[in-house]
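[1] output the structure for:
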Amino acid sequence: MADQLYLSLWFPNFRLASLPEKLTAVLEQFAKVADNHGRIAVASAIPLGWNESPVFQRIFVNDDRSEDSDDSLAKNAVAEATEQLHDDMAYEFEVKWQLWQPEEGAEGFDSTWRLEPATVKIIGFGPEFDDASYEQNGHIRVDFGLDTPWVQDENDLDEDGQKRLQQNVEKLLAFVLSVEKHCGISSRLLWTESGEPLAEKLIATLQRVN
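    Model (predicted):
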């Protein structure tokens, strides 16, 4: 059954004033792995908790028209969304990368895998947002969406499917390791909503398909 996949990040001696810098660093590492030129799709600022409407939101048009504008670059989008930093706000940035996905409606050996855009949300939490949920979610949380691009029963995959799954896992782990190396975190946790330990499963997947 499909599960939601997250990466939680904590930083040493964290202060709210450093959140824009940390968000930019994580977004820039994502851009390197995703090769998306560092463009943000949507930037939002959400007050108090997830049931509230954003007090700021900007949707960026990232096509040929955006080449003359730097507004959607990570450092600029973060600066605009976090212009007013508040303890009880969350700052969410939607970005995209290309992942191999099995064709809709196809199963097992009949699947045809295609590169498709997938949305990732990178969220920075003020310490009072959602009753201080950063303690469980991290100072920054990366929401990858459903785990299906990385978790499949290898016994149901042909050689091409195993190769595509491996490439997705390698991309995910490359991002996690890049953040660990370049963003100055104190700890991280790759987890699923169901609580299943995913990191071990991903490593096992790589070992089985190599």
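[2] all contacts plus neighbour counts: C-alpha atoms, from now on.
    OK.
[3] next structured bit after the strand or helix carrying R114?
    Using DSSP states H and E, R114 sits within strand 113-125. Once the chain leaves strand 113-125, the next helix or strand it forms, by DSSP H and E, is helix 134-137.
[4] so for that following helix, what gets flagged as buried?
    Y134, N137 (16 or more other Cα atoms under 10 Å).
[5] contacts for it next, please.
    Residues outside helix 134-137 that contact it (Cα atoms under 8 Å, 6 or more residues apart in numbering) are S8, L9, F125, G126, P127, I140.
[6] now the residues you listed as a markdown table including neighbour count?
    What follows is the contacts of helix 134-137, written out as a markdown table (neighbours: other Cα atoms under 10 Å):
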| residue | neighbour count |
| --- | --- |
| S8 | 21 |
| L9 | 26 |
| F125 | 26 |
| G126 | 26 |
| P127 | 21 |
| I140 | 25 |
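[7] that older thread, which residues sit against the strand holding R114?
    Strand 113-125 is contacted from outside by 19, 23, 27, 88-103, 134, 138-145, 161, 164, using Cα under 8 Å, 6+ apart.
[8] now those: which count as buried?
    Buried members of the contacts of strand 113-125, counted by 16+ other Cα under 10 Å: 19, 23, 27, 88-102, 134, 138-145, 161, 164.
[9] so of these, which ones are in helices?
    L19, L23, L27, Y134, G161, R164 (DSSP state H).
[10] let's compare: structure for the following, please.
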Amino acid sequence: MADQLYLSLWFPNFRLEALPEKLTSVMRQFALISGEKRVAAASVYPIGFNEAPTYQRIYVNDDRSQDTEDSIIENAVAEAIEQLHDDMAYEFEMRWKLWVPENDTPPSAAPDPDIDQDDDYDSLIHLDTLWKLQPATVRILGLGPNFDDASFEQNGHIRIDFGLDTPWLAETLDEEELDEDATKHIQQNVEKLLAFTLSVEKHCGISSRLLWTESGEPLAQKLIERLQRLN
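    Now for the predicted structure:
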């Protein structure tokens, strides 16, 4: 079953005034790995995760964005955190591309009138699994010390939400679809995730980090088990 994947970061002697700098530093590392240097959206949440945002902006990052510098990391962070409060959370959406499988049914798979329709025709259709690079949203969230009853103790001063862990486990694929091509693309997704994690550890001055899933199941163990089935 798909699971939500997070990376939590803690900083030594953390002060609220340092939050914009720390967010910018983490987002720069993400930009280096993803190749995407612009923010897709920014939101500010008061008090707790269930509250409506007090600030929200969605950026248009296409040819028109060349005329504005608003979505550049430093500028987006400065605008969203113009007023820094200890009971607010500041969220920034960025995107990277991950390999995802897409089942492609060939045109020749249309029903053959010479085949007995009482047979299980689906078993006669061969589905080729195509892999494509698709954009995926990553949410980078900076937590004020009093936001959500000081949830930073569990969630981190900064929490990165990668979305569902599907790109790293490909759990939608059946065993027979876990071929050499699947192995290569899953490993490429894993390498990108690890590259970002290690880059943050090396360049952002963190004191500790935790890669975790919402269910509490360790991603590393799930990856090992999945890749063992690929080999």
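[11] list the TM-score for the superposed pair.
    The TM-score (TM-score structural alignment, normalised by the length of structure 1) is 0.92; 208 aligned residues with a Cα RMSD of 2.2 Å.
[12] looking at the ones in helices among the buried ones among the contacts of strand 113-125 of structure 1, spot the one nearest D70 of structure 1.
    Using Cα to Cα, L27 is the member of those that lies nearest D70 of structure 1, at 14.9 Å.
[13] go ahead and confirm that closest one touches A74.
    Yes: because the distance of 6.3 Å satisfies Cα atoms under 8 Å, L27 of structure 1 is recorded as touching A74.
[14] OK, contacts around whichever residue in structure 1 pairs up with C204 of structure 2?
    Per TM-score structural alignment, the equivalent position to C204 of structure 2 in structure 1 is C183. Residues in contact with C183 of structure 1 (Cα under 8 Å, 6+ apart) are K22, A25, V26.
[15] show the buried residues in those.
    Taking 16+ other Cα under 10 Å as the criterion, what is buried in the contacts of C183 of structure 1 is K22, A25, V26.
[16] for the second one, give its distance to C183 of structure 1.
    With the distance defined as Cα to Cα, to the nearest Å, A25 of structure 1 ends up 6 Å from C183 of structure 1.
[17] circling back: what range in structure 2 matches the strand holding R114 of structure 1?
    Against structure 2, strand 113-125 of structure 1 falls on residues 131-143 (TM-score structural alignment).
[18] superposed on structure 1, where does that stretch end up, distance-wise?
    Stretch 131-143 of structure 2 differs from its equivalent in structure 1 by a mean of 0.5 Å after superposition (mean Cα distance after the TM-score superposition for structure 1).
[19] tally of neighbours for the counterpart of L173 of structure 1 in structure 2?
    In structure 2, the residue matched to L173 of structure 1 (TM-score structural alignment) is L194. Residue neighbour count, defined by other Cα atoms under 10 Å, stands at 12 for L194 of structure 2.
[20] what do you get for G142 of structure 2?
    If we define neighbours as other Cα under 10 Å, then G142 of structure 2 has 26 of them.
[21] separation between the nearest residue to it once chain neighbours are set aside and L9 of structure 2?
    Leaving aside its sequence neighbours, G142 of structure 2 sits nearest to I158 (Cα to Cα, 6 or more residues apart in numbering; 4.5 Å). Distance, I158 of structure 2 to L9 of structure 2, by Cα to Cα: 5 Å.
[22] again with M1 of structure 2
    For M1 of structure 2 relative to L9 of structure 2 (Cα to Cα), the value is 26 Å.
[23] do F92 of structure 2 as well
    The value you get for F92 of structure 2 to L9 of structure 2, if Cα to Cα is used, is 15 Å.
[24] can you get me a residue count around the nearest residue to K97 of structure 2 once chain neighbours are set aside?
    Residue nearest to K97 of structure 2 in three dimensions, not counting chain neighbours: P135, with 4.3 Å by Cα to Cα, 6+ apart. With neighbours defined by other Cα under 10 Å, the count for P135 of structure 2 comes to 13.
[25] anything in contact with each of L27 and A74 of structure 1?
    With Cα under 8 Å, 6+ apart, L27 of structure 1 and A74 have common neighbours G38.
[26] just give the nearest non-adjacent residue to the residue nearest in space to the middle of structure 2, would you?
    Against the mean C-alpha coordinate of structure 2, by Cα atoms, centre = their mean, the closest residue is F162 at 2.2 Å. With Cα to Cα, 6+ apart as the criterion, F162 of structure 2 has its nearest non-adjacent residue at 4.9 Å, and that residue is V138.
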